[in-house]
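Trainee: the following block contains a protein sequence and its predicted model.
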Amino acid sequence: MAKTQIPASATESADPDSASEPGPEDREAAGRVLTLASDALAKLRDTLDGRFSQAVDAMQATQGRVIVSGMGKSGHVARKIAATLASTGTPAHYVHPGEASHGDLGMVTRGDCLLVLSNSGENQELGDIIAHGKRINTPLIAITSKADSTLARAATVLLHLPEAEEACPMGMAPTTSSTMMIALGDALAVALMERRGFTKDKYRELHPGGRLGQMLVRVSDIMHPVERVPMVKRDTKVPQAVAQITASGFGCTGVGDIAGRLIGVITDGDLRRHLGADLVSRDATEVMTPSPRTIAKDALAGEAIAQMNEVDPPVMVLFVVDTASNDPQAPVGILHMHDLLRAGFA
């Protein structure tokens, strides 16, 4: 069997610095698409009215889920909007209108809210899901460019897309219109996030995997608890401090005052620097490094990495404190560089 010949240009490096300029026809096509999209989004922004807030009201008030539906390209956009809503604190899922007519109408229940997308507003496949929503008194938010369409007339809230030219040379393939739908879906999701007071912690709960989840891991999630924090009193002799360092496995021990507040740290390096015949008779305060580095338990793990690496050589251990407590200098945990590495931080 003859091998397919791949053009040399297709195997070249994807280095953006080495990429050649697009051809004039390609640049013209890209420019037309982006310009039409930009103009349409500006028009959409300027034509938003009180119905947008009514749509947000309906979605926020729902006791169930936001059921997003659409056919064809509108269906692909609807899937994206449903995913964005669900990942930002608004329970939502996509229902295919064709499948809805064959049993999936059971996914739409009382207490839900329908968000239906159709550029023309006349997709026959949407009829059953719209009718079902009416039977169970489900609010219907419609996104369409045809204010006199069947979908628009059935809507509880109509989000009308302004008239805009499709970028397709034939003016038929959904391009500009689908861009407006995606942007309007994002606007709804963000408005709901802000109304709900959706925080970074809530966001992390819904994004535990991947880079997003990692970025929002807090020190308190991966630190060792207070019971594991190695501490000795300020008048502890060095041999007892060494025993604590050995037993803890962290390569150090904190030094506390009479109230348990952290006043210093003793590391293997501190011991080497104070080697001498009288080392065993010294108190902890005589060999410790005063004012050790600490980090708040609510800080992001990425902040801990940055703090460890801002000195040379890097610090391997940070004592964790609760800045909101009555005694913010009392350790509530300890964090080792290895803990951060195990959590996926380089």
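Mentor: Cool, got the structure.
Trainee: use CA for all of it now, contacts and neighbours both
Mentor: Noted.
Trainee: quick check: Asp39 is in a helix.
Mentor: Yes - assignment of Asp39 by DSSP: H, G, I helix; E, B strand; the rest coil places it within a helix.
Trainee: mind jotting down where the strands sit in the stretch 151-300 of the chain?
Mentor: Ranges of strands within the stretch 151-300 of the chain are 157-160, 224-225, 231-233, 252-256, 262-267, 289-290, 294-296, based on DSSP state E, counting those that start in this stretch.
Trainee: closest one to Ser145 among those?
Mentor: Nearest to Ser145, of all these, is strand 157-160, at 5.4 Å by C-alpha to C-alpha.
Trainee: other residues contacting that closest one?
Mentor: With contact meaning C-alpha atoms under 8 Å, 6 or more residues apart in numbering, strand 157-160 is reached by 51-52, 54-55, 139-147, 152.
Trainee: restricted to helices, list those residues.
Mentor: Using DSSP state H, the subset of the contacts of strand 157-160 located in helices is Arg51, Phe52, Gln54, Ala55, Ala152.
Trainee: ok, how many other residues are close to the residue nearest to the third one when sequence neighbours are not counted?
Mentor: Leaving out its chain neighbours, the residue that sits closest to Gln54 by C-alpha to C-alpha, 6 or more residues apart in numbering is Val157, at 6.9 Å. Around Val157 there are 21 other residues, counting by other C-alpha atoms under 10 Å.
Trainee: take the one below as the second:
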Amino acid sequence: MSHHAKDLLTLAKAVIDTEIAALAALPSRLDDDFLHACETILACQGRVIVTGMGKSGHIGNKIAATLASTGTPAFFLHPGEASHGDLGMIVNGDVIIALSNSGTSEEILAILPVIRRLNVRIIAMTGNPQSSLAQAADFHINTGVDKEACPLGLAPTSSTTATLVMGDALAVALLEARGFTANDFARSHPGGRLGKRLLVHVRDIMHTGTEIPQVPPDASLQQAILEMTRKKLGMTAITTPNGTLLGIFTDGDLRRSFEKGQSLHEQPISALMTVSFRSINAHNLAVEALNLMQEYAITVLPVIQDGSVIGIIHMHDLLRAGIA
């Protein structure tokens, strides 16, 4: 490794250490104002509006998104745009979270008098409790850092990280207080992997009706294989005329039958089928079907209701649905 490369690694480690030190100081800042901020947001009948300039604005965008996805209606408002019409987005009953490391952001201070007349509560996150913004706010959360990780001490680095983490602390505290659940999270993220895993049920993706491969117990092996080939699920159910599931016969069972050298043509499928098999209910989550398949190294499950097969779910169905 070159001397120059070592210098770069040393500097990178110093940046990380500086930011870790900044975060380590945050727990001691969790005071009554943090609690009052949580209580104010929980009691809010409107929305939480996050605002900040520059790098603080980027952090504010993320905090608003995190709040919104964890049960607290929120959006980001650019303070520069606020004085050009966007203040109309703020209504009585909203709560403002204003971010500024210095607490002297002119764009935010310029709109404070108008915000005050709207009778909204203001929570400030700054690095200076004596600043104009901190003093004007109803509650102040201190996100101050001893130093920025930038060697020049100029680029917002440690300060924006501290603000981001404090925003996460606020969002998660509110999540817990609201009793927000994994299912609630999934409903606000229906297109994401977690949403699919928590919202898609077996009934939503299983094969039903004529797609279900099934033969009677007196069917021959040839008939069973033809049914498996037609339905393309690698198995067939063996059912009585009234639909009761007696057993299943899979590609694996066919292979094992050949390996045992059984007299296959002389026996009905009932003599070759598997009677001890895993199954699942239609109301189960699809991810539960995936867990069963992975646990028992199988790729298909019959879906059972009152002893009858009402569907079949295959690993391919889980893959197509984005569950696996």
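Mentor: Sure thing, it's come through. The model shown is predicted, which means the values in this text are computed figures rather than measured ones.
Trainee: one step back: could the ones in helices among the contacts of strand 157-160 of the first structure be laid out in TSV, adding neighbour count and distance to Arg65 of the first structure?
Mentor: As requested, these are arranged in TSV below (neighbours: other C-alpha atoms under 10 Å; distance: C-alpha to C-alpha, whole Å):
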residue	neighbour count	distance to Arg65 of the first structure
Arg51	15	20
Phe52	19	18
Gln54	16	17
Ala55	22	14
Ala152	25	21
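Trainee: these two touch, right, Thr47 of the first structure and Leu184?
Mentor: No - Thr47 of the first structure sits out of contact with Leu184 when judged by C-alpha atoms under 8 Å, with a separation of 11.8 Å.
Trainee: all helices of the stretch 151-300 of the first structure, in order?
Mentor: For the stretch 151-300 of the first structure, the helices defined by DSSP state H, counting those that start in this stretch cover 176-196, 200-206, 210-215, 219-222, 238-248, 268-273, 284-287.
Trainee: make JSON lines from those helices and add distance to Gly106 of the first structure to it.
Mentor: Output for the helices of the stretch 151-300 of the first structure, formatted as JSON lines (distance: least, C-alpha to C-alpha, whole Å):
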{"stretch": "helix 176-196", "distance to Gly106 of the first structure": "24"}
{"stretch": "helix 200-206", "distance to Gly106 of the first structure": "26"}
{"stretch": "helix 210-215", "distance to Gly106 of the first structure": "33"}
{"stretch": "helix 219-222", "distance to Gly106 of the first structure": "40"}
{"stretch": "helix 238-248", "distance to Gly106 of the first structure": "57"}
{"stretch": "helix 268-273", "distance to Gly106 of the first structure": "66"}
{"stretch": "helix 284-287", "distance to Gly106 of the first structure": "70"}
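Trainee: so of the ones you listed, which one's packed in deepest?
Mentor: For the helices of the stretch 151-300 of the first structure, average neighbour numbers computed from mean count of other C-alpha atoms under 10 Å are highest in helix 284-287, which has a mean of 21.
Trainee: go ahead and confirm Arg282 of the first structure touches Val238.
Mentor: Yes - the pair Arg282 of the first structure / Val238 is scored as a contact, 5.9 Å apart, by C-alpha under 8 Å.
Trainee: quick one: the residue nearest to Gln54 of the first structure from Gly70 of the first structure, how far?
Mentor: 16 Å (C-alpha to C-alpha, to the nearest Å).
Trainee: ditto for Thr289 of the first structure
Mentor: Thr289 of the first structure is 65 Å from Gly70 of the first structure, by C-alpha to C-alpha.
Trainee: who has more neighbours, the two?
Mentor: Each of Thr289 of the first structure and Gly70 has its neighbours counted (other C-alpha under 10 Å); Gly70 has more, 26 against 17.
Trainee: tell me the counterpart of the more buried one in the second structure.
Mentor: In the second structure, the residue matched to Gly70 of the first structure (TM-score structural alignment) is Gly52.
Trainee: which residues does that match contact?
Mentor: Going by C-alpha under 8 Å, 6+ apart, Gly52 of the second structure touches His58, Gly60, Leu77, His78, Pro79, Ala98, Leu99, Ser100, Ile108.
Trainee: before we move on, what about Thr104 of the second structure?
Mentor: Contact analysis of Thr104 of the second structure by C-alpha under 8 Å, 6+ apart lists Ser131, Ser132, Leu133.
Trainee: how close does the closest residue to Cys168 of the first structure other than its chain neighbours get to Gly249 of the first structure?
Mentor: Among residues not flanking Cys168 of the first structure along the chain, Thr175 sits closest, at 6.9 Å (C-alpha to C-alpha, 6+ apart). As judged by C-alpha to C-alpha, Thr175 of the first structure and Gly249 of the first structure stand 60 Å apart.
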